[in-house]
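Participant: Any chance you could fold what I've pasted below:
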Amino acid sequence: MTTNTTYKNPVVEQRADPWVYKHEDGYYYMTASVPEYDRIEVRRSKTINGLSEAEQKVVWEKYESGPLSANIWAPEIHPINGKWYIYFAAARTTETNDGLFDHRMFVLENESPNPLEGEWVEKGQIKTKWESFALDATYFSHNGTSYLVWPQKDPNIEGNSNLYIAELENPWTLKGEQVMIATPEYDWERIGFLVNEGPAIIKRNGKVFLAYSASATNHHYCMGLMYADEQSDLLDASSWHKLPEPVLTTDDENSQFGPGHNSFTVSEDGAEDVLIYHARNYKEITGDPLYDPNRHTRAQTFSWNEDGFPEFGRPVPDAKK
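Facilitator: All right, here's what the predicted structure looks like:
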């Protein structure tokens, strides 16, 4: 399949970990990490590039203290059983730390048909096997079963986060055991931090594909890809296969650095698949990359090869101003 649609990049400046979802009402709904890490915003537009000028509705703000008081990261918005849900990660601050890497996963619910209206209700923390660093939860449904995939720190495994999957009892409650399906094993997943995070699901060509991000959030950040047969037991770790090489990486020639934390959507006419991700347009960062605000949301169409696998190509350059 050839790709023809092009988008003006960046789509939205200073929005990292972007989640863009096209709903049956024809709107693209977007949420992402804001540079202040202090709130959750939702915006919508009939076009992807229109998201840049769309109204931003603040739907939730962090607390002054306690478990929901710092570093609000990577919200995702999902329609589930006629309601809207937002998955996000939040940390607690204490007198001795700023909450960094103390995240847990939480869920909001809204019964309004338009998630920019109505009331967002806190459904609480997603309880997992350990009380440990957990974030970037993503939801998907397959063959009538609801699943959650998320990164978490296993206290007994070296590294920062592995990927886990579990069935859901409801949108905020796990059902049964969580299963580890990926751990940072390749050199490109272990630069700066040992990280597998930011999972996103796309189903095509008889397979369930899981894209994820790896390594530190500077120019080493990149995307990897896993897959499982659509008829396999997704709760069996052996069903999942990880490609040995990254599928989207820094491109010096196009001045795109640290591409990752993606989501998937479709073009306005529904004919093409679209990769949404963030990247910076410069390499050198002063201080902690997490506090550099210029990870911008980007969009580009992608194709599928003869084996049925996605071909993302290179991160496209910024549009000329």
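Participant: C-alpha from now on. contacts and neighbour counts both.
Facilitator: Will do.
Participant: Mind listing what's buried along stretch 35-43?
Facilitator: By neighbour count on 16 or more other C-alpha atoms under 10 Å, the buried set for stretch 35-43 is 35, 37, 38, 39, 40, 41, 42, 43.
Participant: Let me have the residues you listed in JSON lines, adding secondary structure and distance to residue 23 as columns.
Facilitator: Shown next, in JSON lines, are the buried residues of stretch 35-43 (DSSP: H, G, I helix; E, B strand; the rest coil; distance: C-alpha to C-alpha, whole Å):
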{"residue": "35", "secondary structure": "coil", "distance to residue 23": "26"}
{"residue": "37", "secondary structure": "coil", "distance to residue 23": "26"}
{"residue": "38", "secondary structure": "coil", "distance to residue 23": "26"}
{"residue": "39", "secondary structure": "strand", "distance to residue 23": "23"}
{"residue": "40", "secondary structure": "strand", "distance to residue 23": "19"}
{"residue": "41", "secondary structure": "strand", "distance to residue 23": "17"}
{"residue": "42", "secondary structure": "strand", "distance to residue 23": "13"}
{"residue": "43", "secondary structure": "strand", "distance to residue 23": "13"}
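Participant: Sequence B follows; please return its structure for comparison with A:
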Amino acid sequence: MARKEELKNPIIEQRADPWIYKHTDGYYYFTASVPEYDRIELRRAKTIQGLEDAEPITVWTKPDEGPMSNLIWAPELHYIDGKWYVYYAAAWTSEIINGLFDHRMFVIENDSPNPLEGEWVEKGQIKTDLDTFSLDATTFEHNGTQYLVWPQKDPEITGNSNLYIAPLKNPWTIEGPQVMISKPEYPWEIKGFWVNEGPAVLKRNGKIFITYSASATDENYCMGILTADENADLLNPESWKKSEGPVFQTNFEERQYGPGHNSFTVSEDGSEDIIVYHARTYTEIVGDPLYDPNRHTRAQVFTWKEDGTPDFGKPVPDQKEIKSPQKVSL
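Facilitator: Below is the predicted model of the structure:
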């Protein structure tokens, strides 16, 4: 079947950890990490491609001090029970402590019909069983239960972050139990850093899929996937099967390096599934890759295999000239 959605990458330049959500009002809403890591922006458009020229609205800015005063990472916009929520990670310092940044997860809420308007209220930190580095929270509903999925450091386990799941009492409060469903273990998950992060949930064909990103945020960055049956106990780690290899990774031929930290949306008519992700077009990074701003938002249609699992293919080549500087030190 021919693809109907025509997308030209990059969709938005210098926006990492991209999140696109198509709401019932017909708008696509977009948020992502900004290069300055100092605020949360939202924008909306009637088309995915139109998000590039949509006006970004700053809905929250980090304070000068306190637990949310540094390194605002990976916001996600969700609509739950008639209200809007943004999940994001923040740290009290930009310094690395014991080999890691010191992020925790936070939530803001807005009850306006349009999340670009109205007042955003801070709901505070999402508290977990461990008071350790945590980030990239995402949420989904299944069979009447709202779940949170997030990466976090366990001091007893090698690596930066594992993936956990727990039911929610409300959008900012975990209601026991929280269980680990994945940790970095395969060679493709531990290149540069031992990382499982950036989870995104997709429900299709009687299955629940959680994609996630692994390894360092350079050309080694790639995506794996966890799969559970929709009738399984999602709080049982045994219900989740991990892919043995990456399902989306660097395409050297097309100069698409380190694709990951994805989200999912659908085409305008709802007939096609779309993966949204960031990637760079070069590998020669000066300094920490996190401070290189040229991870651009990209999107492409994906298909499904006969067994009902997603087939993401390879990152497609850029079709638009990139205007931003190719090498920037912040």
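Participant: Quick check: TM-score for this pair?
Facilitator: Comparison of the two superposed chains (TM-score structural alignment, normalised by the length of structure 1) gives a TM-score of 0.98, and 321 aligned residues with a C-alpha RMSD of 1.5 Å.
Participant: can you put the buried residues of stretch 35-43 of structure 1 in CSV and add distance to residue 8 of structure 1?
Facilitator: Shown next, in CSV, are the buried residues of stretch 35-43 of structure 1 (distance: C-alpha to C-alpha, whole Å):
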residue, distance to residue 8 of structure 1
35, 22
37, 26
38, 28
39, 26
40, 24
41, 22
42, 21
43, 18
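Participant: tell me which of those is nearest to residue 272 of structure 1?
Facilitator: residue 43 (22.1 Å; C-alpha to C-alpha).
Participant: was I right about the closest one contacting residue 54?
Facilitator: Yes - if you go by C-alpha atoms under 8 Å, residue 43 of structure 1 and residue 54 touch, sitting 6.0 Å apart.
Participant: ok, and the closest non-adjacent residue to residue 255 of structure 2?
Facilitator: Closest residue to residue 255 of structure 2 apart from its sequence neighbours, by C-alpha to C-alpha, 6 or more residues apart in numbering: residue 281 at 5.2 Å.
Participant: Pull the contacting residues for the one you found.
Facilitator: 255, 256, 257 (C-alpha atoms under 8 Å, 6 or more residues apart in numbering).
Participant: Nearest to residue 165 of structure 1 among the buried residues of stretch 35-43 of structure 1?
Facilitator: residue 40 (24.6 Å).
Participant: And the closest one, how far from residue 60 of structure 1?
Facilitator: 5 Å (C-alpha to C-alpha, to the nearest Å).
Participant: likewise residue 130 of structure 1?
Facilitator: 26 Å.
Participant: Of those two, which one has the most company?
Facilitator: residue 60 (16 against 11; other C-alpha atoms under 10 Å).
Participant: Matching that one against structure 2, which residue comes up?
Facilitator: For residue 60 of structure 1, the aligned residue in structure 2 is residue 60 (criterion: TM-score structural alignment).
Participant: element containing its match, please.
Facilitator: Taking DSSP states H and E as the definition, one finds residue 60 of structure 2 inside strand 57-61.
Participant: What is the subsequent helix or strand relative to that strand?
Facilitator: Following strand 57-61 of structure 2 in sequence, per DSSP H and E, is strand 70-80.
Participant: which residues touch that next one?
Facilitator: So strand 70-80 of structure 2 is contacted by 16-19, 21, 29-33, 36-40, 62, 84-94, 135-139, 171 (C-alpha under 8 Å, 6+ apart).
Participant: same thing but at 6 Å, please
Facilitator: 17, 19, 32-33, 37-38, 84-94 (C-alpha atoms under 6 Å, 6 or more residues apart in numbering).
Participant: ditto for stretch 147-157 of structure 1
Facilitator: Counting by C-alpha under 6 Å, 6+ apart, 132-141, 160-168, 197 sit against stretch 147-157 of structure 1.
Participant: Give me the number of neighbouring residues for the closest residue to residue 180 of structure 2 other than its chain neighbours.
Facilitator: Among residues not flanking residue 180 of structure 2 along the chain, residue 164 sits closest, at 4.3 Å (C-alpha to C-alpha, 6+ apart). Using other C-alpha under 10 Å, the number of residues around residue 164 of structure 2 comes to 20.
Participant: so residue 164 of structure 2 sits right up against residue 177, yeah?
Facilitator: No - in this structure, residue 164 of structure 2 is not within contact of residue 177 by C-alpha atoms under 6 Å, at 10.1 Å.
Participant: any idea how far the match of residue 60 of structure 1 is from residue 257 of structure 2?
Facilitator: 31 Å.
Participant: Over to residue 240 of structure 2?
Facilitator: With C-alpha to C-alpha as the criterion, residue 240 of structure 2 and residue 257 of structure 2 are 28 Å apart.
Participant: And for residue 149 of structure 2?
Facilitator: 26 Å.
Participant: Which of the contacts of stretch 147-157 of structure 1 fall in strands?
Facilitator: Among the contacts of stretch 147-157 of structure 1, the residues falling in strands (DSSP state E) are 138, 139, 140, 141, 162, 163, 164, 165, 166, 167, 168, 197.
Participant: Out of those residues, which two sit at the greatest distance?
Facilitator: Maximum distance among those (C-alpha to C-alpha): 21.1 Å, for 141 and 162.
Participant: which one of those two has more residues nearby?
Facilitator: More neighbours surround residue 162 than the other of residue 141 of structure 1 and residue 162, with 22 against 13 (other C-alpha under 10 Å).
Participant: what's the neighbour count on the spatially closest residue to the more buried one that is not a sequence neighbour?
Facilitator: Computed as C-alpha to C-alpha, 6+ apart, the closest residue to residue 162 of structure 1 that is not its neighbour in sequence is residue 183, at 4.6 Å. Using other C-alpha under 10 Å, residue 183 of structure 1 has 23 neighbouring residues.
Participant: how much space between residue 183 of structure 1 and residue 94 of structure 1?
Facilitator: Taken as C-alpha to C-alpha, the span from residue 183 of structure 1 to residue 94 of structure 1 is 30 Å.
Participant: and what of residue 274 of structure 1?
Facilitator: Taken as C-alpha to C-alpha, the span from residue 274 of structure 1 to residue 94 of structure 1 is 41 Å.
Participant: follow-up on the earlier one: restricted to strands, list the contacts of residue 281 of structure 2.
Facilitator: Per DSSP E, the contacts of residue 281 of structure 2 map to strands at residue 257.
Participant: from the contacts of residue 281 of structure 2, which is closest to residue 124 of structure 2?
Facilitator: Nearest to residue 124 of structure 2 among the contacts of residue 281 of structure 2, with distances taken as C-alpha to C-alpha, is residue 257, at 35.1 Å.
Participant: Perfect, that will be all.
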